[in-house]
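Colleague: Need a 3D model of the sequence below.
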Amino acid sequence: MRDTSHYTQQEYIDLTLDSNTVNRFLETDTAYAEYIRDFYRQRDFHYAWIGNDGQLTEQAGNFINMMKADAEYGLHDSTVISKPLREMYDTLLMEGEKLRPGDKAAPTAELLLTAQFFAYGNKVWSGLTSDSAKSLEWFIPRKKINMESLLDSMVNKPASAFEEPVNKQYKLLRDQLKKLDVLEKMQWDSLKGTRKIYKAGEQDILIAGVKHRLHLLGDLAVADTSQLFTPALDSAIRNFQDRTGLKPDGTIQQSLLNALNITPKQRIRQILINMERIRWVPAEPPAKYLLVNIPAFKLYVYDNNQLDWSCNVVVGKPGANTVIFSNEVKYVVFAPYWNVPPGILVHEVLPAMRKNPGYLARQNMEVVTGSGGPVNAGSLNWSKYSGGNFPYIIRQKPGGHNALGKVKFLFPNEYNIYLHDTPSKGLFGENKRTFSHGCIRVSAPQQLAEWLLRSDSSWTKQKIVEAMNGSKEKFVSLKERVPVYIGYFTAFVDSDGRLNFRDDVYGHDAKLAATLFGSK
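Modeller: You can find the predicted model right below:
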């Protein structure tokens, strides 16, 4: 008796596969054998991709076109579209995409498409395994995909209704691949200058070359072959500099030429690396969250599923990398103490105290027990402590010169990383902001505190300012915890639709490239 618990009369095709045929196929294609067998068992071995008339279904055509587009625009991998499936489809195209009734190729074509779905879905929608991601220092929990449920959705819904289980950013980057694919076929000679700097109003043959390059890249809207440095070129340069992480000063210098000389092929590879990372993140992020993109040195604040505002951040210097992970902001701490971390204690504070007993007082620091009780620093024999044997805590008192500034934002984690204010405001004006010991300094701490506490009527702007400038540490538990993602994306499309690139500040791109492409 046929099992109708999974599919209604309208949801399956009359044609059925012989279970022995399925088993024989799975002897040679074993990668997803369990999934394939379960899929057909649940639908009582009815076809999913080939109609009663031998015609490929609309959904099959949509799936094949999806794979062919990915293969064409950079995803050159046999798992994206296998050679047997490609050959089968090319043959069908020559024969009008139709199999003759009783055609012996029909069962193979049907099973190839199902096997391909699992291979493609795991490659394109899931990416590397979780273990591989962790070896690449990525600790944000991976999204989970029910591939069997997704296959049901693809074969039963109209092709136009199928939604790929990927983050919107993935689709935006994939669209950019198509544009770069056109540029890759063009000659991309290196632009070379004879002077250190070129400014508005000047004339030079190099200026014409820069105009041409910026026009190809979409930054200069109207083609201009003249050698004059025009106001339009100034604007185009600033736009390009801004979206590639350069200081937007509107001048032609070596840093600009270096960025313009990066070939489309190199940029395609950079996009593919970041598409792999984006496969790992939730397809539908929460409506409200914080995102720190380490290579962009930015904090992005999202509300109601769109960017609300953003600000500059300072992240860990190479060797003291800010960790890639996710959590929830639970506390805002006003006028915080700063507990000196072990590394700084060993390499900075203890040597300073051995040289000058007045160091702690000058830094507004104190020694306390684990429970916060005071310890007389003058009574300690500092020469006998090397760091690991120091039994107390050294902390900096609240105040304007506190290393954490006037407020910090906690999402307790094993890496001891958090967001915080800083007295060193000048560093936010630097272009490459890798200066911290791993924590993230925020250029707009008051705005972030107001945003996090905006649904709590007891916290007015005035009260927040008073608490930030207070002399006593004050913990505030958020009524609504906010997800925070510390990410690493060197290629992304911004809220204005511009393709952005950033430098690989920690070398993570190079490691991932070796995994994806087999080379550095």
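
Colleague: CA only for contacts and neighbour counts going forward, please
Modeller: Fine.

Colleague: which stretches of the stretch 401-520 of the chain form strands?
Modeller: Using DSSP state E, counting those that start in this stretch, the strands of the stretch 401-520 of the chain run over residues 407-410, 419-420, 434-436, 440-442, 474-487, 491-493, 499-501.

Colleague: Let me have those in CSV, adding distance to residue 252 as columns.
Modeller: Formatted as CSV, the strands of the stretch 401-520 of the chain follow (distance: least, Cα to Cα, whole Å):
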stretch, distance to residue 252
strand 407-410, 40
strand 419-420, 36
strand 434-436, 25
strand 440-442, 31
strand 474-487, 31
strand 491-493, 23
strand 499-501, 18
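
Colleague: nearest to residue 291, of those strands?
Modeller: strand 474-487 (4.8 Å; Cα to Cα).

Colleague: Quick check: end-to-end length of stretch 360-375?
Modeller: One end of stretch 360-375 sits 12 Å from the other (Cα to Cα, to the nearest Å).

Colleague: ok, residues contacting it?
Modeller: 353, 376, 377, 391, 392, 393, 394, 395, 396, 397, 402 (Cα atoms under 8 Å, 6 or more residues apart in numbering).

Colleague: Recalculate using a threshold of 7 Å.
Modeller: Stretch 360-375 has contacts (Cα atoms under 7 Å, 6 or more residues apart in numbering) with 377, 392, 393, 394, 395, 396, 397.

Colleague: Between which two of the residues you listed is the distance greatest?
Modeller: For those, the farthest-apart pair by Cα to Cα is 392 and 397; their separation is 15.4 Å.

Colleague: who has more neighbours, those two?
Modeller: The neighbour comparison of residue 392 against residue 397 (other Cα atoms under 10 Å) goes to residue 397, with 21 against 15.

Colleague: I'd guessed residue 293 sits against residue 488; true?
Modeller: Yes. With contact defined as Cα atoms under 7 Å, residue 293 reaches residue 488; the gap is 5.4 Å.

Colleague: So for those two, which residue has more residues nearby?
Modeller: Counted by other Cα under 10 Å, residue 293 and residue 488 do not tie: residue 488 has more neighbours, with 26 against 19.

Colleague: That one and residue 231: what is the separation?
Modeller: 35 Å.

Colleague: same question, residue 42
Modeller: Residue 42 sits 65 Å away from residue 231, taking Cα to Cα as the criterion.

Colleague: Over to residue 153. Which of the three states is it?
Modeller: Under DSSP: H, G, I helix; E, B strand; the rest coil, residue 153 falls in the helix class.

Colleague: What lies in contact with stretch 255-264?
Modeller: Contacts to stretch 255-264, defined as Cα under 7 Å, 6+ apart, come from residues 180, 183, 184, 188, 190, 191.

Colleague: Now the second one, please; I'll put the structures next to each other:
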Amino acid sequence: MRLNRRSLLRSMALAGASAALPAAALGQEGESIWDMFARNRVLRDADQGGNSVAAEALIATNEPILSFDTAYNLQLAISQYEPFVAAGGWEEVPQEAYGLLLGHSKQAVIQLKRRLISSGDMPMVENVNDLFDADTDRGVRTFQARHGLVLNGQVDEATWYAMNVPAQTRLNQLYLNAQRVQTMAANLSPRYVVVNIPAATIEAVNDGMVEQRHTAVVGRVERATPIMASKISQINFNPYWHVPKSLVRQDLTKYMMENPNYLTEQNIFIYDGAGNKVDPQSINWANITDTEVGYMYRQEPGAANSMGHCKINFYNPYDCYLHDTPTKALFGENARFHSSGCVRVDGVNQLVNWLLRDNGDWDQQKVDMTFESLQRLDVECQGRVPIHTTYITAWANRQGTVSFRDDVYKFDEQGKVTFEETAA
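Modeller: Down below sits the predicted model:
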């Protein structure tokens, strides 16, 4: 929702009156007033790319999610959501709206438009008709941007479900996250990195401004990324990947039973306690022993390495870290909860350059060349930048855009306001 008092008051009036007004007052039933020529013109004239750019501009501000500014903006959002929710909130979007996109002309477009108007994603109009026009396309993309969804302008599954989250639930998120941000903001230094788990994003912050923002992949529900506060200590360029013991038992055994050549294909070698190589075929993968699980399983540097070109280390007892990845396609998904707890970073070379700013002899060209060389190199971070992994499912910026994310780990459902951080 955009925090504009005039549009909000109009939305409140719409929400409270929509159930009582006849359909003709809010939209056309039956045959649309638009003929085929008008629909074709909508398709021809709509600037879908421009609509995406405009939607992204609403959220791509330089304000950190974790800051006192956000705490203040959340209070403003609460003050405007409360009367809106009291007036009835927004109505549900019917299942018939699923799949709607630019140029469609259906009765469900009317309910879709009313939903977008109620949340401020689309401007108020005098007559809500049944044509999915350019304004509706922009409204859907704005909604998608605020909810961290792919900006495709279509009422896809993720968009439809997000639209049908009740306004009361969103208000509850604002209450919880206002307290979370206020509590955590007090412990921030001028320069820090934030991993916001529900948004699967990373912000590199300096002097109250976001200097870099990165898409991330974080831990799935059963292997959640932990809440932590630490300091980034080292960059491992073109690292080996040592497979954690938990993954040896949970994953490697399954992969090896499905494909006996899996380790060879992935360039993973096994070493016993004396440093001797172990033949994978000598292990009974269906009944692996504790001793065999305890062997070192090491993946060599290269294109298939699970760490990609780098690993970003910081102290924590969970063996959790930030890293590159060879599977870039995951960054384009709506729900990026695929890892075993560690955090994969899109555009990680830029973040590495930012972290090595205090080392003096590093720049973007040197970082990129080191990546490409496949040279094994460990570099201590002189800056020791603090890092926080957090859980923020709702926030707002100064231009009045309120963003929401799914409660993936059910911390909102539990009413959690504070977390036991593991500090360095």
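
Colleague: ok, back up a step: narrow the contacts of stretch 360-375 of the first structure to just the buried residues.
Modeller: Listed as buried from these are 377, 393, 394, 395, 396, 397; burial here means 16 or more other Cα atoms under 10 Å.

Colleague: Kindly reformat the residues you listed as a markdown table containing distance to residue 278 of the first structure and secondary structure.
Modeller: What follows is those, written out as a markdown table (distance: Cα to Cα, whole Å; DSSP: H, G, I helix; E, B strand; the rest coil):
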| residue | distance to residue 278 of the first structure | secondary structure |
| --- | --- | --- |
| 377 | 50 | helix |
| 393 | 40 | strand |
| 394 | 41 | strand |
| 395 | 39 | strand |
| 396 | 39 | strand |
| 397 | 41 | coil |
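
Colleague: what's the neighbour count on residue 61 of the first structure?
Modeller: Per other Cα under 10 Å, the neighbour tally for residue 61 of the first structure reads 16.

Colleague: right, I mislabeled it, should have said residue 131 of the first structure
Modeller: Around residue 131 of the first structure there are 11 other residues, counting by other Cα under 10 Å.

Colleague: Likewise for residue 229 of the second structure?
Modeller: 22.

Colleague: Can you tell me what it aligns to in the first structure?
Modeller: Using TM-score structural alignment, the partner of residue 229 of the second structure in the first structure is residue 326.

Colleague: buried ones in whatever helix or strand that match lives in?
Modeller: Assigned by DSSP states H and E, residue 326 of the first structure belongs to strand 325-334. For strand 325-334 of the first structure, the neighbour count (16+ other Cα under 10 Å) marks 325, 326, 327, 328, 329, 330, 331, 332, 333, 334 as buried.

Colleague: got the angle for it vs strand 474-487?
Modeller: Strand 325-334 of the first structure and strand 474-487 meet at an angle of 150 degrees, taking axes from the mean of the first three to the mean of the last three Cα atoms, to 10 degrees as the criterion.

Colleague: Name the SS class of residue 212 of the second structure, please.
Modeller: Once three-state DSSP is applied, residue 212 of the second structure turns out strand.

Colleague: In contact with it, which residues are there?
Modeller: With Cα under 7 Å, 6+ apart, residue 212 of the second structure has these contacts: 203, 204.

Colleague: And it? What does it align with in the first structure?
Modeller: Using TM-score structural alignment, residue 212 of the second structure lines up with residue 309 in the first structure.

Colleague: Tell me how far its match lies from residue 197 of the first structure.
Modeller: 34 Å.

Colleague: returning to what we had before: residues in the second structure aligned with the helix or strand following the strand holding residue 326 of the first structure?
Modeller: Later in the chain than strand 325-334 of the first structure, the nearest helix or strand by DSSP H and E is strand 338-339. Under TM-score structural alignment, strand 338-339 of the first structure corresponds to residues 241-242 of the second structure.

Colleague: what does stretch 434-445 of the first structure give?
Modeller: The alignment of stretch 434-445 of the first structure onto the second structure (TM-score structural alignment) covers residues 337-348.

Colleague: And the contacts of the matching stretch?
Modeller: Residues from elsewhere that reach stretch 337-348 of the second structure (Cα under 7 Å, 6+ apart): 214-220, 223-225, 320-325, 331.

Colleague: In that stretch, which residues are buried?
Modeller: So, applying 16+ other Cα under 10 Å, buried residues of stretch 337-348 of the second structure: 337, 338, 339, 340, 341, 342, 343, 344, 345, 346, 348.

Colleague: First-to-last residue distance for that stretch?
Modeller: 18 Å.

Colleague: Same check on stretch 325-340 of the second structure?
Modeller: OK, stretch 325-340 of the second structure end separation, Cα to Cα: 13 Å.

Colleague: any idea how far the residue sitting furthest away from the middle of the first structure lies from residue 367 of the first structure?
Modeller: When distances are taken from the C-alpha mean of the first structure, residue 379 lies farthest, 50.6 Å away, according to Cα atoms, centre = their mean. Going from residue 379 of the first structure to residue 367 of the first structure by Cα to Cα gives 11 Å.

Colleague: Ok, residue 338 of the first structure next?
Modeller: Computed as Cα to Cα, the residue 338 of the first structure to residue 367 of the first structure distance reads 12 Å.

Colleague: more crowded one of these two?
Modeller: Neighbours were tallied for residue 338 of the first structure and for residue 367 using other Cα under 10 Å; the higher tally belongs to residue 367 (20 against 17).

Colleague: In three-state terms, label the more buried one for me.
Modeller: At residue 367 of the first structure the chain is in strand, as set by three-state DSSP.

Colleague: if I line the two up, what does it land on in the second structure?
Modeller: In the second structure, the residue paired with residue 367 of the first structure is residue 270, using TM-score structural alignment.

Colleague: give me the element residue 139 of the second structure is part of.
Modeller: Per DSSP H and E: residue 139 of the second structure is located in helix 134-146.

Colleague: Tell me the buried residues in the strand or helix carrying residue 67 of the first structure?
Modeller: Using DSSP H and E, residue 67 of the first structure sits in helix 58-72. By neighbour count with 16+ other Cα under 10 Å, helix 58-72 of the first structure contains the buried residues 58, 59, 60, 61, 62, 63, 64, 67, 68, 70, 71.

Colleague: Same list (those residues) but as a markdown table, adding distance to residue 459 of the first structure.
Modeller: A markdown table is the format used below for these (distance: Cα to Cα, whole Å):
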| residue | distance to residue 459 of the first structure |
| --- | --- |
| 58 | 56 |
| 59 | 53 |
| 60 | 56 |
| 61 | 56 |
| 62 | 53 |
| 63 | 52 |
| 64 | 55 |
| 67 | 52 |
| 68 | 55 |
| 70 | 50 |
| 71 | 53 |
